[in-house]
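Engineer: this one's sequence-less:
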């Protein structure tokens, strides 16, 4: 049941096949043997591309840049971070490609450009059934340089919304703002980053002070 490090042993994959695949995802169906010998069949694993999201602040106002977008799974518009998938145009190395994807998605969805976003958080969206990771970035230098440029095909459309960061934290805490869980994790990680990072840009100090007051007063 446990390995040499006293961790649960991985299952053995006895048989595996692709049962569905399109440009968005691949569904793998496995026949597995658990550590205690039980057979689990089928067990479905969804293969998605690597994902990114970005906590971007307007350089002048230090407001958080969000998007308001219809989400078909929920059936209504949802406020969220700029986010998307890492694809082939972003580069070969996953660290380089993820950072490039964050910059690309921010420009495409909002018209804002950032030059050097910092990696904030790496997480597993759902390790029970998904094999990908999501990487979250933070940037304080976003500037509006263009109009949004959505992907061709008509399915992508969102509104750019700028909000006070502390107000967003408060609304998440009160339950007034319900967001995707990975975005919530990134936003709270951003709050910690703002509090703990010693070499923040000088213009970010007022934001640091507001976050500190919200959390500790």
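Structural biologist: Okay, I see it. The structure presented is a predicted model; accordingly, all values stated were derived computationally and were not measured.

Engineer: use CA for all of it now, contacts and neighbours both
Structural biologist: Fine.

Engineer: mind checking how far residue 23 is from residue 41?
Structural biologist: 26 Å (Cα to Cα, to the nearest Å).

Engineer: ok, the two, which is more surrounded?
Structural biologist: residue 41 (13 against 7; other Cα atoms under 10 Å).

Engineer: my read: the more buried one touches residue 17, true?
Structural biologist: No. The pair residue 41 / residue 17 is not scored as a contact, 11.8 Å apart, by Cα atoms under 8 Å.

Engineer: the closest residue to residue 1 other than its chain neighbours: neighbouring residues, count only.
Structural biologist: Distances taken as Cα to Cα, 6 or more residues apart in numbering place residue 35 nearest to residue 1, at 5.1 Å, with adjacent residues excluded. When neighbours are defined as other Cα under 10 Å, residue 35 has 15 of them.

Engineer: so residue 35, which state does it fall into?
Structural biologist: State at residue 35, reduced to three classes by DSSP: H, G, I helix; E, B strand; the rest coil: coil.

Engineer: how about residue 207?
Structural biologist: helix.

Engineer: residues contacting it?
Structural biologist: When contacts are counted by Cα atoms under 8 Å, 6 or more residues apart in numbering, residue 207 touches 62, 194.

Engineer: before we go on, here's another structure to hold up against the first:
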């Protein structure tokens, strides 16, 4: 059994470019010498997720339609950001306020930075826990957002994951990390 080795990048060209999505076509040489001339990579902004816990031990989730999947999902507040333009923690706080109208006076607690789909995507997900969160204002939604704020009792988060009601990968991962941090697992 051998140790995995990185691929050698021979050539890279942009197939499509937009501020929110770039599709790159790479030509790579595999460790076994085989050349793949059409390995496509999606360059996307990073994501910031927040697990917002209120003083009443409720987690503020959002329910919204996701067009690529064609379904409505229950998930944690989250959004995209460019790491060269904004800190992950600032993006998480911004998304929390925009999607839910909630704020916290305490610093966010970093839970992890994970890779969303490292086989094809470049983006990472930055996961945070926010405590003593309270809703203080109206949502600040953009034109594509129609979001319902859904408080969920902390002890109901795990059952909602296990039943499949919460099934967005970044939300599931952050829920498990936050529940473990809070001594709920």
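Structural biologist: Perfect, I can see it now. Please read all numbers here as calculations on a predicted model, not as lab measurements.

Engineer: which residues are in contact with each of residue 41 and residue 17 of structure 1?
Structural biologist: residue 30.

Engineer: distance of the residue located most distally from the centre of structure 2 from residue 41 of structure 2?
Structural biologist: Centroid-distance maximum for structure 2: residue 33 at 35.3 Å, with Cα atoms, centre = their mean. Distance from residue 33 of structure 2 to residue 41 of structure 2, counting by Cα to Cα: 20 Å.

Engineer: and if you look at residue 110 of structure 2?
Structural biologist: For residue 110 of structure 2 relative to residue 41 of structure 2 (Cα to Cα), the value is 28 Å.

Engineer: got it, and residue 115 of structure 2?
Structural biologist: Distance from residue 115 of structure 2 to residue 41 of structure 2, by Cα to Cα: 14 Å.

Engineer: trace the residue farthest from the centre of structure 2 over to structure 1, please.
Structural biologist: Under the alignment by TM-score structural alignment, residue 33 of structure 2 pairs with residue 37 in structure 1.

Engineer: cool, residue 144 of structure 2 as well?
Structural biologist: For residue 144 of structure 2, the residue aligned by TM-score structural alignment is residue 155.

Engineer: go on, residue 175 of structure 2?
Structural biologist: Using TM-score structural alignment, the equivalent of residue 175 of structure 2 in structure 1 is residue 187.

Engineer: can you tell me the SS state at residue 92 of structure 2?
Structural biologist: helix.

Engineer: what's the match for it in structure 1?
Structural biologist: By TM-score structural alignment, residue 92 of structure 2 lines up with residue 102.

Engineer: now residue 121 of structure 2
Structural biologist: Residue 121 of structure 2 maps onto residue 130 in structure 1, by TM-score structural alignment.

Engineer: what's around that match, how many residues?
Structural biologist: With other Cα under 10 Å as criterion, residue 130 of structure 1 counts 15.

Engineer: mind checking how far it is from residue 46 of structure 1?
Structural biologist: Noted for residue 130 of structure 1: a distance of 5 Å to residue 46 of structure 1, by Cα to Cα.

Engineer: sorry, back to before: for the match of residue 121 of structure 2, which residues are in contact?
Structural biologist: So residue 130 of structure 1 contacts 45, 46, 47, 48 (Cα under 8 Å, 6+ apart).
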